[in-house]
Each structure stands twice: as C-alpha cells, then as structure tokens.
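# requesting a structural model of the entry that follows:
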Amino acid sequence: MASIDKIAWLHLRDGQLLSTRSHGKNRYYIPGGKREAGETDHQTLLREISEELTVALDPASLEHAGTWEAPAHGHPAGVLVRMTCYRATYTGELQPAAEIAEVVWLTFRHREQVSAVDQLIFDWLREQGLLAD
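The predicted structure is shown next:
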C-alpha cells in the first residue's frame, strides 16, 4: 500500500489548534509537510514551518507527540498518510507563506473541516483535554 510520510507541528493556544489552508484547497491541515531526501524528522519540520509560516521552531524544544495513519485526503483509495507530530516553541510572527493561503485556530467543532488523519489527531487532543469543544 502506498503511503505519504508527513511531519507536522502541533501548536495549541487556549484550547485551539493552529491549522492552515493551502491555496485552492477546501480542507484545513495541521502545518508541516513531506521530508526531502536524507532529511530527519526535525530537519523536515524546521524547514517546512519556516517556509509555510515564516517562524523558526526552537530545535531544542522539539518533542514527539505521536504518529497517526489514515487514508490520504485527495488521493486514490489505498493511499495512506502517516503523520508524525511534534510540539515545539517558536520565534517570529505566524504568517501564511508559500502555498499557505490562510492560518487559522481550530477547535473540536471544526473536526469535519480537516483531513482524516487530522481528525484522528483532533480526537486524541480532545481525549487529552487539550482541544476545546
């Protein structure tokens, strides 16, 4: 089965999760992206977040939060996305850049507006008491 390896940043504030919408897309996605050849999880995340949100994650603060798998949104049946998530602090001002059209803060009520793998993460965050209803 084909899979997409994605690294993502879980950033919560006041019970809301930072999320993004790319140009031309109708779903929100947790910020991050696919690794380039030879990159580690940390290198991928630092690069992707800098490119997409114009902020710098603090490498010393990176903390693995979990890994989830679900059918990939917008791909043929049978394609899975495997998303490895990290928490981290950052410096700078969050702004959409590159393919990102919009930066938003979501709560559990927005669950139907995100991809399948993000829905699993929303469920987990809610179970942990981290994501507001």
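
# drop to CA atoms for contacts and neighbour counts, all remaining ones
OK.

# helices of this structure, residue ranges please.
Shown for the chain, the helices assigned by DSSP state H span residues 41-53, 116-127.

# burial count for residue 116?
Residues within reach of residue 116, counting by other CA atoms under 10 Å, total 19.

# any idea how far it lies from residue 14?
Residue 116 sits 23 Å away from residue 14, going by CA to CA, to the nearest Å.

# reformat the helices of the chain as a markdown table; add distance to residue 60.
Shown next, in a markdown table, are the helices of the chain (distance: least, CA to CA, whole Å):
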| stretch | distance to residue 60 |
| --- | --- |
| helix 41-53 | 10 |
| helix 116-127 | 23 |
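
# I have a second one here; can you model it like the first so I can compare?
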Amino acid sequence: MIIKKQVYSADKKANPLIGILLFLISIILFLATAPIGFVFGLFHSIYKKGIIGIGEYLLKMAISIDQLGNVAMQHFLNVFWIKKSGYKFGNRDETISSALGRNNKLGTLTFLGKFIDNLLNLIDKDHSLNSIDYYIEPTPEVLDLLSWIHIIDLEVLILFDKNKGTFSLPGGGKIKGKPDATVLHWHIKEKLNIDLEIPNMEYLGIFEAQTASKKPVLIDRKTCYSANYTGIITPDPLNTEVVWLNYSDREKLSEVDKLIFDFLKESEYIH
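Just a heads-up that it's a prediction; the model follows:
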C-alpha cells in the first residue's frame, strides 16, 4: 500500500475579512489554551516515556514553530536571505530550515542567508540540507514527477526523446488526489504500452535537483518506484526510443536523474 500525505488547499480565494477574523480568534484561543496544554503535555510525556518523551514532544513543538516562522517571516526571508531566482520561503507545510536547504543546493542564498546557514551548520552539521522535507505541499516552483525504475543486467531502462534529444527515466507528472501507483501505471501504459503490477510496486525514494525547465519551476522532484510488468515494451517509434544505460552514461541525464543513478550505484543496483 502506498500512503500519501494529504494537504489542505483552498478551492477559492479567501475573504480577507474572514482571514483577519480567524487569525484573531486563533490567537485568542492559543493564548487561552496553549499554556495549559503545554504543561499537561510535559507531564504526559514524562509519564509515558520519561526524559525521552520530553525530547520527542519538544522536537515536535520546535518543528511546528519553525513551520509557523516560515509563513510569518516569508516576506522578510525572501528579500534578505535569498536571491530573486531562489526557492521561496512561505510554504505552510515546510520549515525555514527546509527552504534554506533547498536554496543552499540551488546556490541562491544571499550573504546573510549563507551566514545563517553556516551558523546552523556549526550547531548541527549540514543542518539545512538534512532538513529538506520532500513531503511538502506542492508549489509552482517544484515540478512533482513520478518515475519507474527498471533494471536488467545492471543497466537502467531510459527513454530517449527523438524530438528533444534528451534522456530520461520513464514516468510523468503526479496528479493531485490520485495515488502514485495508479498515476505511474497510466504514464507507463501510455509511453511503453505495458501494465505495471501495482501490488508488487516498491518505493525507492524521492530525489530533488535543479531543473532545466522554464520558470517558475526551480526544482525537479522525482518519486521513484520499481515494479514488475506484463506485456511487451513498445514505445512510440516516431518519438521515443528505449535505451539501456549504466553508471558510465550518467552525464547524459538531467540533474535529478543523475542523483537517482548515484543512489542506484551506492545501493549496488548498477555499476
């Protein structure tokens, strides 16, 4: 079974007056109830797990505060911590550290952003890079894709686009509200005319790298799965060719597919 994190997104534009009213109500309720809840949470954590329970409880609190800060401080952070071409702060499902890590990878931190990043690294090595959250609410800056990994004799099945002259792993874009397995099955059926066996589909990982796509996209994110299939692989002969690449062919690929090849080599799937 493939479990997806569900996120809330508004179906229509919010009424600004309603937004202000709900904000004030939430602040009042927080001030009235949070102290009691916090004290109760500390005692409950001690009772259940002792000092370990307190550590786990406070870590959850720290992450939630970090997410709140990412929204509350987004305009300040976007002006002073990153360049105009950077990955924007402000996703309510993401921490400040995660957005900082993405800009670290993209090389879009300003002098102040680099200073903060280095300061965090002194406290916790590679803090921002290790904080990148791949399960955040989708944004226009992230191209969310699915890929099928199929390996035979230490070589990976790759699609060559005859029109663009590019190599890529077979797959396609995610579809909101649809399971990964179902959507990937559709993409592979369309591109290769085979049926992936969904019950034995295995999750391999999520990978991110700088994109070659046009703005506003900055990052390609690929969620990868392996699976057996039925049928005969038959790509569209006019537009697509199936090729088999090994690790020595890594430079032919996009940045995100290079990372996937690195993972496959480190995991000894390919050489």
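
# overlay them and tell me the TM-score.
The TM-score (TM-score structural alignment, normalised by the length of the first structure) is 0.91; 132 aligned residues with a CA RMSD of 1.9 Å.

# hang on, the earlier thing: please identify the deepest-packed of the helices of the first structure.
Of all the helices of the first structure, helix 41-53 has the most neighbours on average by mean count of other CA atoms under 10 Å, namely a mean of 21.

# how about the strands in the second structure?
142-148, 151-152, 155-161, 166-168, 171-173, 195-196, 202-210, 219-226, 229-230, 240-245 (DSSP state E).

# need these in CSV with mean neighbour count, can you?
Output for these, formatted as CSV (neighbours: other CA atoms under 10 Å):
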stretch, mean neighbour count
strand 142-148, 21
strand 151-152, 14
strand 155-161, 19
strand 166-168, 17
strand 171-173, 21
strand 195-196, 22
strand 202-210, 17
strand 219-226, 21
strand 229-230, 14
strand 240-245, 17
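
# what would those look like in a markdown table with distance to residue 264 of the second structure?
Below are the strands of the second structure laid out as a markdown table (distance: least, CA to CA, whole Å):
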| stretch | distance to residue 264 of the second structure |
| --- | --- |
| strand 142-148 | 13 |
| strand 151-152 | 10 |
| strand 155-161 | 9 |
| strand 166-168 | 15 |
| strand 171-173 | 17 |
| strand 195-196 | 20 |
| strand 202-210 | 9 |
| strand 219-226 | 11 |
| strand 229-230 | 20 |
| strand 240-245 | 12 |
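
# out of those, which comes closest to residue 42 of the second structure?
Nearest to residue 42 of the second structure among the strands of the second structure is strand 202-210 (34.5 Å), distances taken as CA to CA.

# report the separation between residue 247 of the second structure and residue 261 of the second structure.
7 Å.

# can you tell me the closest non-neighbouring residue to residue 244 of the second structure?
residue 157 (4.9 Å; CA to CA, 6 or more residues apart in numbering).

# OK, contacts around the residue nearest to the spatial centre of the first structure?
Nearest to the centroid of the C-alpha atoms of the first structure, with distances taken as CA atoms, centre = their mean, sits residue 30, at 2.4 Å. The neighbours of residue 30 of the first structure, taking CA atoms under 8 Å, 6 or more residues apart in numbering as the test, are 8-10, 18-20, 118.

# and for residue 254 of the second structure?
167-168, 211-212.

# and what of residue 91 of the first structure?
Applying CA under 8 Å, 6+ apart, the residues contacting residue 91 of the first structure are 55-58.

# just give me the match in the second structure for it.
Using TM-score structural alignment, the equivalent of residue 91 of the first structure in the second structure is residue 230.

# would you list the contacts of residue 254 of the second structure in CSV and tack on distance to residue 179 of the second structure?
Compiled in CSV, the contacts of residue 254 of the second structure are given as follows (distance: CA to CA, whole Å):
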residue, distance to residue 179 of the second structure
167, 26
168, 22
211, 24
212, 26
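
# tell me which two of these sit farthest apart.
Farthest pair in the contacts of residue 254 of the second structure (CA to CA) is 167 and 211. Separation: 14.1 Å.

# from residue 42 of the first structure, how far out is residue 94 of the first structure?
Separation of residue 94 of the first structure from residue 42 of the first structure (CA to CA): 19 Å.

# quick one: the longest helix belonging to the second structure to chain centroid distance?
Ordering each helix of the second structure by length in residues (DSSP H) puts helix 16-49 first. Distance of helix 16-49 of the second structure from its chain centroid, counting by CA atoms, centre = their mean, to the nearest Å, is 29 Å.
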